[in-house]
Each structure stands twice: as C-alpha cells, then as structure tokens.
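Engineer: sequence and predicted structure are below.
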Amino acid sequence: QQFLGTLHRSGLVVAGVAGQGHQLRKRRDERKRKQMLGAVSNVLCIRFKGFDPERLLNRMYPYFRWIFSPWMMALSCMLMLSALTLVVVEFDVFRSKLPDFYQFFSIHNAFLLALVLGVTKVVHEFGHGLTCKHYGGECHEMGVMILVLTPCLYCNVSDSWLLPSKWQRAAIGAAGIYVEVLLASICTFLWWFSQPGQLFNNLCLNVMFISSVSTIIFNANPLLRYDGYYILSDVTEIPNLRQKATSILSRKLGQLCLGLEPPDDPFLPQRNQAFFALYSVAAALYRWVVVFSICWFLYKLFQSYNLEIIGQCMVAAALWGLFIVPLYKLGKFFYVPGRIDQVKKPRFYTSLGVLAAALLLFFFLPLPHSVICPLEIQARDAHPVYVEVSGELAAIDVKPGQRVTSGQPLAQLENIDLSLEVARLEGSVKEYEARLKSLMQQSFRDRHVAAQLPQVQEALKTVRDQLEQKIADRRRLRLVAPAAGMVLPPTLTPPRDRSDENLPPWSGTPLEPENLGAYLEQGVLFCQVGDPTKLEAVLVVDQADRNLIQRGQRTKIKLEGFSETTIDGEIQEIAESELKVTPRRLATPHGGEVPTKTDPKTGVETPMSTSYQARVPIDDPQGHYPLGLRGQARVYTRWISLGARLWRLISHTFNFQL
C-alpha cells in the first residue's frame, strides 16, 4: 500500500475512480509551489528547460569522434601533466605573474570573467553530451542555467544510468571536468608566454581560473551535487546517494535524540551507515561554506556599484534555503499525526537540554580571541626629512648611519624653473621700483600721475611677496637635519619604467649616489634622523577590529625573513583618526596585504576600507631589523564567544548593522 501511494504521488499511476481530477490539479499546484520556493531558495543556480539536443549531438559526434581516441587521451594527459609541472617547478615565477585578489576580482575584470564562465560551461556541457553519445546513450534535455548570475548551459545525461558499465557512466560524468582541465592546461601555456596586461593574456588567465580552481571547488567535489557527486554515485553504484545519506542521518538522529524506532528500508545501504551519515554532515557544511563565499563575492560586486540592497536580498534568499527550509521540513516531520506520541520523552528532554547547553556555550562562553594585522617597521620618535620643494638631486652630503647635528646640511636640490622664476621676479621688482621712483618724481608736476602711485605700490608689494616666497622655496631646496641623531634611510623604492618619464627617475633610496641628478618630487621622504635601536611596528587595523584593540594588549610579531623569531610587545598607541595614506610597502600593488585604491589625481594610495594605525615599540640594540620591513602582528584582544564571532563576521561582511 505504501509503495502504491508513492507511485500515485509521483504521477506514475492514476486511479480509475471519481475525484482524480481534483487530485491531479492539487498535485500540479503543489509541484509549482515547490518549484517556486526552490527557485527563491536557490537564487545562485536556477534552471530553465530548453530543447532536445539529440539531433544536434548526432550531427556533431562524427566531427569530434577523434577526441575519444586513445592517442588523443594520452596526448591530453601529457599536456595536463606538463602544465602542472610548469606551475610547480616555476611556482615563484607563477605567483609573481598573478594579479592580486582585488585586481583580479575588480569590476574591470568582472565582465570578462562572466563571459569566460558562460563559454567554458557551454563547452563543459557539450563534453557530457558527446561522451554520452560515444557510449551509445541519448540526451534529450539541454537548457539554460543561471549560475551565479551568469547564463550557462546544462545537459541532462540521466539516461546514462541505462548503460550497463559503471565506468562508462563515470566517464560521462567526468567528461566536463576533463574538457575544462584540458582548456586550463592549454591556456596555462598561452598565458605564460603571452604579453602580460594584454586582453589575450587576461582571457587565458580567466580560463585558467574558471577551468581549474572552480572545477576543483565545485564540479569535481563530491560534496556538491555536480559532476564529482555523480561520479561517486556511479562508481559506488548507489543512485540518489545524497538523499539516502540524508535519510540515514535523519534516522540515526531520530533514534539517538528522540528514541524513534525507524522502520526497515531495504533501499538504504545496510553497511557503512556511519560513513553515509558523516558524508551528509560534510556535504551540508561544505554547501554552507560555498554559498556564504559566493554571497560575499556578489555582495562586494554590488557594493562597488552602491547596490548593496541587491546583495543583501540575495544573501537573505540563500539563508532562507540554508536555514528556513530545513526548519520547515523538521516542522512537517513532527506534524505527522501520531509522530509526537512515538517520541520517548526522556530522550527528547535530554536532547533538548544538551542542545540548550550547547547554544548557551556557543553564544555566551567567552574564548581567547586574537586578530592579525599587517605591519611595517619604522623608526620610533625619528624626525622625518621630506622634500618640501621638487627638484633634481644635485649633492648628497651624508651617508646612511652617519651621525649629524641639528641644522647640518644633508643634501642640495636644484630647480631650474624656480631659479628662473626668482630671476624673473627680481627683474619685475627692479622694474616696479624704477617705475615707482619715476612716478613719484612726476607726481609733483602732474596730479593724474599721482593717482597711479597706489596701484603701482600695490603691484610692487605683491611682486615682493611672491619673490620672498620663491626665495624661501629656494632655501628649502637645501635639506638640513631637524635634530641631532643618526641618518636612517627610508623604505626602498622599486625601479620605475623610464619610457614614461620625462624627468630622470630614481630607485632604492635618495641617499644612494646613483640617484644624483634624479628628480625628487615634493613629499618624498629623503631620510629620517633618529636612534636606529629604537624601532616601532606600525600596524594597520581594519575598522571591523578597531573596537577590539586597546592600549596595553599583548602582541606577537613575525617579520619577513625572520620566520624563526617571535617578537613580544604590547599596543602603546591607537590612532583616533582613520588612515588617509597607506604605507607604500603595505599596499597590495607593492606586495603588501592592505587592499588600496589609487587617487587618479594625486597618485596617493588609500585603504579600500576604513583603517586605523596602532603602534608597538620594539628595541633592536643589535640592529637586526631594517626599516621598512614587513610582517604580521597577532594582537590578543578581549575574549569573545563563538556566537559573537559569527555575528561579527556576518554583519561586517554584508554590512548588516542593528
């Protein structure tokens, strides 16, 4: 009777009695309602039925039959292995050629990334269909799928279950992965040897990412219901693997927590049921991680267009599918008449108490907490010497490490334009003085001439003020020590492309003799004067962690090149105002960890998110740590519960504020 009821609900049998029309209509409405709820709860992957591709695949197969030949399979495997070997052997070069995270996922690359995703998925699905044809199967459904807001194709090859060989079925499931990895291997070589920054180079990089990383994370992973899942299902010869694993988990939980005695189900695996239960838990957790990551990416994408509300709506829909739908199914489970009476009260109350205790511990038990901040080593209490007036470096009077006194000359700059302007203004002053003298002599005889005196006097005063300002600027071309101490070099500046410079560029530090004659712009740090044994770590703290960090908190510092050394310290000072200019070496374009955006007018790099600076004093009597050294600091903050950490992560990621 239960079996017949299942067939009737599935539409496989129809009773020949009165009232069936009402039942069929009710079944149709229920199916539509479930489809609509499924689309709302799974906005990241929506399918639309399309056409029957059988005739198209029959026409295509003769032209692509050679792909399935043994020699082609061997050649493809050799190509994949060669690409992998290239990346592994030249990994340092490979990593240096890659763009940073924010540059790759920028708005400028988003369109190209979506285009590549759509095209590669079309090739992926045709790989499934043609492989199905190769082994004698049929494919009668191909449609459009909106995958992470990108239109793609999907190919239904469920008829492959009619094939007797499980290895042929697994090969059909793996065909899409095979095609994408082959594309990634080809594009690896094309990207490696093409000109960086060009459209073709960026296109190959996007194909590499979509066809390798995303394939491993999504398609090849058996925890998601994509190719890897169906391959595992084919190899183990267990159809509906996930449903059966979920059923086993629910039966185990019902028996353990509620004391329910599950009826025998001959269709469920009888061996290794613990493995299936663990698989169901792992699949659910991995799905949460993937959905949360995709929602974070989409939210950041919409945030750049000031459309955060769209991202928040998509997050809400995804959370509906992850939390509300399972709770609804749990309610339906208990709504079954007689189900409550089957529950053993001691088991139920014990489970309820354990759950309540776990929730209390999760939300209210404080645990040790720390945050990681990027840092740069700077001189403590040192006096910076900046270039106040742009000019060419004509002379360097000191060397790094040299002791100087207050007011001692450090360097001399020259500015030809400034010298010419001073000469012009001096000539103008003499001209106005001569004119004023002449007018004063004529004013005794002509009253109209006397009326011009105030105007000329005002012009003379203006020109003299300008001359004094320019002379003061010329004096500032002489850089002097602001205090007594040791000359400390600034952070190294990497070489710049000379082809785009009208003025002589420079690299390293301005104190190097090779930079004589180079043009130093206003605001360039020439050097610092201070004590080299007194250093400080300048931390960049994100706004999300600002309220957690306080003065006196303990820190552990790791510096680049000193991996075996840990420096203990404590927070001495936290800036009240936000950071306006990111330290050059900490910015992502220069190998740092602070995402920045460049002002097109000034060229200044500012943090993408609101950040603050904190300072940790460091004593270095042996002089081991050079200025400008990068590193990370672990700051031990106040204790926080796991629930508070989860809420901070969600609220700061998606800007949900109460």
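Structural biologist: Done, it's in. Numbers count the residues shown, from 1 in each chain.
Engineer: contacts, neighbours, all on C-alpha from now
Structural biologist: Will do.
Engineer: does anything pack onto whichever strand or helix holds Val541? Which helices or strands?
Structural biologist: In the assignment (DSSP states H and E), Val541 maps to strand 534-542. Packed against strand 534-542 by the contact rule (3 or more C-alpha pairs under 8 Å, 6 or more residues apart in numbering; DSSP states H and E) you find strand 367-379, strand 611-619.
Engineer: what distance do you get for the closest residue to Lys344 other than its chain neighbours to Asp473?
Structural biologist: Distances taken as C-alpha to C-alpha, 6 or more residues apart in numbering put Gly259 closest to Lys344, at 5.2 Å, once the chain neighbours are dropped. Remark: distance between Gly259 and Asp473 (C-alpha to C-alpha, to the nearest Å) = 88 Å.
Engineer: then Val89?
Structural biologist: Distance from Val89 to Asp473, by C-alpha to C-alpha: 55 Å.
Engineer: then Glu237?
Structural biologist: 84 Å.
Engineer: then Gln195?
Structural biologist: 45 Å.
Engineer: next up, a second structure to put side by side with the first:
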Amino acid sequence: MADAQSTFSESWYRIAGQRISLRPSVRVRRQNFRGDRWIVLEDPFNNAFFRLRPAAYELVARLRPDRTVHEAWKECLDRFPDEAPGQEAVIQLLAQLYFANLLQYNLAGDTAQLFERFKKRRQRELSSRFLNIMFMRFPLLDPDRFLVRTLPVVGKLIGRFGALLWLVVVGAAIKVAIDHWPTLRSQSENVLSPGNLPLLYASLVIIKTLHEFGHAYFCRKFGGEVHAMGVMLMIFTPVPYMDATSAWSFRSRAQRMLVGAAGMIVELFFAAIATFIWARTGEGVVHSLAYNAMIVASVSTLVFNLNPLLRFDGYYMLSDLLEIPNLSQRANQQLGFLAERGLFGVRRFESPARTREETAWLTTFGITSGIYRVIVFAGVLLVVADKFLIIGLIMAAVCLISWVTVPVWKLIKYLATSPRLDRVRLRAVAVSVGLVLVLVSFLQFVPFPNHFRAPGILRAGQRCEVINQTAGTVEVLLAKQGEHVRAGQPLMRLSNRELEVQIAHTLARSQELEARVLKATKDDIASLKPLQSQVEAAVQQLAKFRADEAALTIRARQDGIWVAPGIDTFVGRWVTRGNQLGLLIDPTAFEFTATVQQEDVDALFARKMPGAEVRLTGQASTIVGVHDWQVIPAEQRMLPSSALGWLGGGDVAIAPDDPHGRRAAEPFFEVRAKLDSKTGVALLDGRSGKIRFDLEPEPLLPRWTRRLWQLLQKRYQL
C-alpha cells in the first residue's frame, strides 16, 4: 500500500461526507494503451470524455447517491490495498470529473470552495475562443440524423472496395500530374493573383466541406456520433467543421486513426478527380476551379493536416500511433512536472509519463510543438498584416495577450496560490524570479558572435570584353577556350566577301581618280581641286575599309585567359558587328561582388568588422580570404549577374516584371571584396558564392530588437 503521506490528505474532510455519483448518461468503454488497460468515460450529451486507470475506476464505480465518498474509498482500500488511490489522488480525480461535467452531486458550500476554479468553465471556454482568434469555432447544427440516413449509401465506400478504388484513382492522378508537370508548375505562379482568389476560396470551402464529411462518415461507420457542425474562422476565413471527437472512445486504435485520416483520404480522392478534370478541360472556370481544388487539397494535406505539431489530423493520428491520449495536454503537464521537480523541488507528485519512452515523447513534443506553433502563427501574422494591417495588429495584440500576458498572470497566480507549492513556495518564487533575471541579463549583456552572409559573384580584377568591330563569318579559331594569351595575339579570323568587294571597288575608284588628277594638271586646271577632294575621300574610305579588314582578325587587347564558352559552334556562323565573342580575364587578381540587403549594410558603413571570408559554390568547404572590401554608397537594383536571382537559382528575389532575372525586387548595396591571391579553389570569373562578414560580438536581445524593428519598417513603413 502507498505510504501515509500519499494515502491521507488534510483536505479529505471537505469531500469525505459528500454523496457523489456518475451521471446516468455516462457510458463506460475499455481501451488498451501500450499494453495497459484503461477505462474511458463518455457523456454523449455534453460530448465529454475522461480516461482513468482501472484502480481509479473501481472507486468511481462505487460512488452512489446512497453512500459517501469516504465509504466508497474505504471499501476500495479494503479490497485493493496495493492499488487503491490515496485521498489526495481521489480529491484530484473528483475535481477533474467535476470539470468534465461527468458527476451528479449535491455539494455543500465548503466543498464547493474546493472546486471553485472549475465553476467558470463556460467563461474559460469563451475567453479561450476569443484568445484563439485564428481558429474560432461557431457550432450551428446537428448533422447526426443526416449522416444516419445517408450512411447506407456512403458507407459502402468505407471498406476494401473503397480502399482499392482510392488507390487506383489517386495513382492514376499522380501519373497525370507527372505527365503535365511543366504546365502544372507554371500555372501555380498565378494561384495568389487577385483574379484567382474567389475561385481559390470556393475550392477551399468545397474541399474542406468534403474533408469534414469524411471525418463524420468514418466516425459514424465505426459507431460514433457527430452532433456538432458549424463554421470555423481559420485566419478570418470561414470554413466548415464537424466535431467527431466521439471517435476517442473507440476501442480499436486502427478505427481511431482511420477517423483521423479520413479527411485527408477524402481530400486526396477528390483532388485526384479534379486532376483528371483539369487535364481534360481548356481555359475556363471549370479548369481553374479544378486546378485550385488540386492545390488546396495537396497543400492543406501535406503542410497542415499531416503535421503532428499542429493540432490537426496528424496530431490525433500521432497520439493514437504512440498510444498517448491527450498528447498535447499531457506534454504540457510533463513539462510542468519537470519544472516543479527539477527547479522547485516538489517531490509529492508523480510524472504524467509512465515509462521512459513516454517521458521522451511527451518532453520532445511539448518543446517542439510550442516552438513550431509560435513560428507558424508569427508567419501567419506577417502574411495577414501584409494584406490587412489593422487586422494583423488586432491578431498580434490577441496573440500577445494569449502568449505573454495570460501565461505570466497564470504563473504569478500559480506561484502565489497553488497548493502544490505549499512546502516550497519561497524556493519556487526565488527560482522563478532568478531565472527571469538571469535570462534577461544573459540576453541583454552577454555578447555572442555576430555575422551575416550575402550572395555574390566572382569577377576578375581586370577583364575586358572581346567584341568584333566588323561583321563577318567566323572562318578559323586561333586560340582555344581557356588558353592563356598575350596582348595582340590573334584569337580568331573572320571573312566578309562584301567588304572585299568594297575594298576592290574603292581601290579601283581611287586609282581612277588619281589618273584623272594627273590628266587635269596638264589639260584642265579648273577641275583639279574637285578631283583632289574626291581622291582624298576615296583614300579615307579605303583606309576605313582596310581597318575593317584588319579587324576581321580578332586580337587580344590584354594578357589573360581567353574565356569564350561555346565558341566552337561559331565556326561558319555570321556574326554581326558589336557581338560579344568572349572575355579576356586576368587570372592574377579577383574580386567578389556581393549584394547586401539594407538591414545589414549599417555595420558595413561603420566598418566595425574583424574580417570577412568567401565560400564559392561547389567548394564551400574551402575558405577564400578577403584582404580589402569597399561598399558602393548607393542603392542599386540591377544584379551583377542573373545567377544571383531566383531565375538563375540564386537567393535574391527578382522583380516580377523582369523576364531576364537581373532586377532585384528590393534595393540592395553592392560590396566589392578583393580576394587573397593564394587560395585552394579554382577562381573562375562568374562563379557564385557567399561572403560572410564577421561583426563585433553583440548581445542577442538588442540584435533581435533591431531586427524586429527593421522588419516592421521594411514591411509596413512604420
């Protein structure tokens, strides 16, 4: 039997003489979790559920209006001395059953004080609905009768035949999507365009309605009931919902998981049908509606419903898979237990986890889900505020209240009044205040390494473009791609038959004019001057043609590496005048041209940096040193290379109206860094990479505050 400290309670007198029993409407079901037997209490009238151990149920089953709580507990203790719950556990159990509205009771005033924190259940539900502003629910009607009438027809699809049909249809749709992938991908660029938003929302409502009916029919098929259907404001977007929580009482884990997956199963089935419609229709409303249905079903399934860190379908499936009911609630309880035990020194209570494996799952889920939920909601806030600033500010205020104000108030109230801390309250307060002070001081005063990265392109310090000054046909290549050449060395030779004819004609014309000048000096002095002018013009024209002829031999203007990708394909091709044939690059000096965003450029202008380094794409493990750098003090829009933009596979956002991928969506500053001559990488003009600027160490809190303010200024011009 448990020791006296856990068996008896100082508060037992408040509840011992009361006559309490379960409500007559409560149903009792047995379930197995991780090899252990559990009892599930269900009240279908208020849709309440409660899970308890068989030993605890032995006590609850003995509660009757004609006997007191103490009599029931004493009988249970006599029959099961090693398993019967202690008085403190009984008080907690009855309080929880009271909160779940599963008890029929006639409580005295003193006992009512014991449960006073549970009397405001409705107010808490309303306040939590307000605080959960992104997913507010409004029940409207009871769909159970409709489900019962239509189940004989729909239920035939819930079985082996339906599973086989689903596999065939979805498999064929995947094949169609793969065959039409280029078109499918290109059309996705217009999903969020203003003209498509009505069709997108219509598809969302249709798909979500089918999704919820999937949950409802599967639940009804396995014996559950669905008594609530309504509208949920998902980020202020009305979508339907159904309450299929009666599936929690199913004895079969497979049935519970199927109910959880039913919405996604139905979504993917109708997405597959929409794929066939999209592939076989031309431009129009039906075609667009089918495409939007595909997008909604796939994105909602993969990003939201399957994700167990959000409390959607994936969460309940994971809970059943791990056989840990109330996974989120118990994870929070586990974190609270660890804090109480490890920080406050509370030893009187047991962990919500029964095994080490369960402890690991609950702790991991509690931490990761909390962090992920904050990240997701923060992203949603930014997206909403981009479109509707006032609504975004309201949502931010509500989130601030629910994530900061309310938890802080609950912590203060818990530290001040919780009976669990009666013996360690001073330590709990001291540890809590100390942790806050240490955390704030740590974030505010302890400097951390500080750096940022910027994408860029490698450029030779001296480079010149090789451009033909005369049009012609490429006859022969005199230098190979990648060859080191000297200034004046021929690179290729062109030919131009028209130029040859012009030279011959001009030469003959010049000789003719010279003969006429010679004759005029003897016979016609008056015509001598005009003829001399014509001769001079002919000589100048011939000189120009001769220069053009000489330019047909393309020569290097400087020493360097001859870079001309694809030059072999130029042989026999006509190239117009002014065409860039290649580059001459000096391999002895390179500089890295980087694009730095506005929020990072302040530190560069202040030059408060110990150093910088470059890592090139393809050889990122090797560091290239930087011995000097310069900021071009003017905002720019045109990227040094299209390889830095999204169209070229880079990280910089490109203006939507720029088909060439050179104009950035936002202004940036250009930084030119000179690289060390001795490196372990191949320095080639045009290679992309990233430069890392090491800044002076800075505490995290000022850095985060500055980043947040820069974000607000950038997005909302505050």
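Structural biologist: Good, I have the coordinates. Note that the structure is predicted; figures quoted are calculated from it, not measured.
Engineer: about what we covered before: just put the helices and strands packed on strand 534-542 of the first structure in JSON lines and tack on mean neighbour count and distance to Ala18 of the first structure.
Structural biologist: Listed next are these as JSON lines, based on neighbours: other C-alpha atoms under 10 Å; distance: least, C-alpha to C-alpha, whole Å:
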{"stretch": "strand 367-379", "mean neighbour count": "20", "distance to Ala18 of the first structure": "65"}
{"stretch": "strand 611-619", "mean neighbour count": "21", "distance to Ala18 of the first structure": "72"}
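Engineer: Serialize those to JSON lines and add fields for distance to Arg28 of the first structure.
Structural biologist: Shown next, in JSON lines, are those (distance: least, C-alpha to C-alpha, whole Å):
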{"stretch": "strand 367-379", "distance to Arg28 of the first structure": "52"}
{"stretch": "strand 611-619", "distance to Arg28 of the first structure": "55"}
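Engineer: so which of those strands comes closest to Lys166 of the first structure?
Structural biologist: strand 367-379 (49.1 Å; C-alpha to C-alpha).
Engineer: with the second structure overlaid, report how far the helix or strand following that closest one is off on average.
Structural biologist: Next in sequence after strand 367-379 of the first structure, counting helices and strands by DSSP H and E, comes strand 383-386. After superposition onto the second structure, the mean distance of strand 383-386 of the first structure to its aligned counterpart is 6.9 Å, using mean C-alpha distance after the TM-score superposition for the first structure.
Engineer: and Val89 and Asp473 of the first structure? which has more neighbours close in?
Structural biologist: More neighbours surround Asp473 than the other of Val89 of the first structure and Asp473, with 18 against 10 (other C-alpha atoms under 10 Å).
Engineer: I'd like the distance between that one and Gln466 of the first structure.
Structural biologist: 11 Å.
Engineer: ok, Gly127 of the first structure next?
Structural biologist: Counting by C-alpha to C-alpha - Gly127 of the first structure and Gln466 of the first structure are separated by 76 Å.
Engineer: so for those two, which residue has more residues nearby?
Structural biologist: Shown here are Gly127 of the first structure and Gln466; by other C-alpha under 10 Å, Gly127 has more neighbours (23 against 17).
Engineer: check which helix or strand covers the equivalent of the more buried one over in the second structure.
Structural biologist: Per TM-score structural alignment, the equivalent position to Gly127 of the first structure in the second structure is Gly214. Using DSSP H and E, Gly214 of the second structure sits in helix 197-221.
Engineer: how big is the offset of that helix relative to the first structure?
Structural biologist: Helix 197-221 of the second structure: mean distance to aligned residues in the first structure after superposition is 2.8 Å, counting by mean C-alpha distance after the TM-score superposition for the first structure.
Engineer: so which bits of that helix are buried?
Structural biologist: Within helix 197-221 of the second structure, the residues scored as buried using 16 or more other C-alpha atoms under 10 Å are 199-201, 203-205, 207-221.
Engineer: and stretch 310-330 of the second structure, by the same measure?
Structural biologist: Those would be 310-311, 313-321, 323-325, 327-328, 330, for stretch 310-330 of the second structure by 16+ other C-alpha under 10 Å.
Engineer: what's the neighbour count on the counterpart of the residue nearest to Lys344 of the first structure in the second structure?
Structural biologist: Aligned counterpart of Gly259 of the first structure in the second structure: Gly345 (TM-score structural alignment). Using other C-alpha under 10 Å, Gly345 of the second structure has 16 neighbouring residues.
Engineer: quick one: Gly345 of the second structure and Arg423 touch, right?
Structural biologist: No: Gly345 of the second structure lies out of contact with Arg423 (C-alpha atoms under 8 Å); the separation is 9.3 Å.
Engineer: quick one: Pro196 of the first structure from Pro99 of the first structure, how far?
Structural biologist: 10 Å.
Engineer: fine by me, thanks again.
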